[in-house]
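S.K.: Following is a predicted model, sequence given first.
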Amino acid sequence: MFPAENLRDWHGQKVIDPQGDKIGELEGVYVDTATDEPAFATVRVGMVGRHRLAFVPLDGATVSPDAVRVRYDKKQAGDAPSIDTNGELAANDEPSVFAHYGLPYDAVSGVRRLARR
């Protein structure tokens, strides 16, 4: 699993896909509330003046000194559910983030699955 000890050190690192293409820059990390393990990164994507934060899963991701490599390609990440650069993920939007990547969403009634760290 992706180590969680230095979350602050990841901010601003470039996020790349399996082919080495840059997706964007890591802005935040959301942890799974059941395990407290990193689950998704928010990645700054878009053009100048039109940036947004796209959600990209961290399962299988690796960290190098200059990048975080994720298992998902740039196109899929770019098409992912996103929030404004000042926004927050609404509880009712969580299932669509998981569904975009074909990941199971097992929520307990009234309990959020993701929390920003």
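M.R.: Noted; the coordinates are in hand. Numbering: from 1, shown residues only.
S.K.: Only C-alpha atoms from now on, for both contacts and neighbour counts.
M.R.: Will do.
S.K.: What ranges does the protein have for its helices?
M.R.: For the chain, the helices defined by DSSP state H occupy 7-10, 74-78, 94-100.
S.K.: before we go on, here's another structure to hold up against the first:
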Amino acid sequence: MIESADIREWRTHTVIDSEGRKIGSLEAVYVDTRTDEPAMATVLMGMPTRHRLVFVPLAGAVVGPDYVRVAYPKAAVKDAPSMGTDDVLPAEDEKSVFAHYDLPYQPGPSGERQLARR
């Protein structure tokens, strides 16, 4: 498992896909609010004048000296739900991120968010 104490050091690391293709730069890590374990990352993608943040799960990710290798192909990450670089993921949009990757979405018992940015 990835050590959650190290997640602040991952910021700006290159994110590569399961085949070693560059996806973008790691912008932030989101933890599962029930376990406090890293669950998703946002990756800065796009052209210099059209950056956007896309979500990718961290399950199966491997952290190297200057990269984070995710277990998903670049095409799947590229098509994932995204947001602007100055935006915040609305709580009602969390479910679509999980659905894109065919992952179960489990908000808290009172509807609390499943993801929290670290």
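M.R.: Thanks, I have it. The structure presented is a predicted model; accordingly, all values stated were derived computationally and were not measured.
S.K.: What TM-score do the two superposed chains give?
M.R.: Here the TM-score for the pair of chains, by TM-score structural alignment, normalised by the length of the first structure, is 0.97; 117 aligned residues with a CA RMSD of 0.8 Å.
S.K.: In contact with the corresponding residue of the first structure for Ala80 of the second structure, which residues?
M.R.: Using TM-score structural alignment, the partner of Ala80 of the second structure in the first structure is Ala80. Ala80 of the first structure makes contact with 54-56, 97, 100, according to CA atoms under 8 Å, 6 or more residues apart in numbering.
S.K.: how far away is Ala80 of the first structure from Asp36 of the first structure?
M.R.: Applying CA to CA, to the nearest Å, the value for Ala80 of the first structure to Asp36 of the first structure is 23 Å.
S.K.: isn't Arg113 of the second structure right up against Leu89?
M.R.: No - between Arg113 of the second structure and Leu89 there is no contact, the gap being 10.4 Å when judged by CA atoms under 8 Å.
S.K.: ok, now which ones touch the residue nearest the centre of the second structure?
M.R.: Against the mean C-alpha coordinate of the second structure, by CA atoms, centre = their mean, the closest residue is Ala41 at 2.0 Å. Listed by CA under 8 Å, 6+ apart, the contact set of Ala41 of the second structure reads 26-30, 55-58.
S.K.: Of the residues you listed, which count as buried by neighbour count?
M.R.: By neighbour count, with 16 or more other CA atoms under 10 Å, the contacts of Ala41 of the second structure hold 26-30, 55-58 as buried.
S.K.: Fine, thanks again, bye for now.
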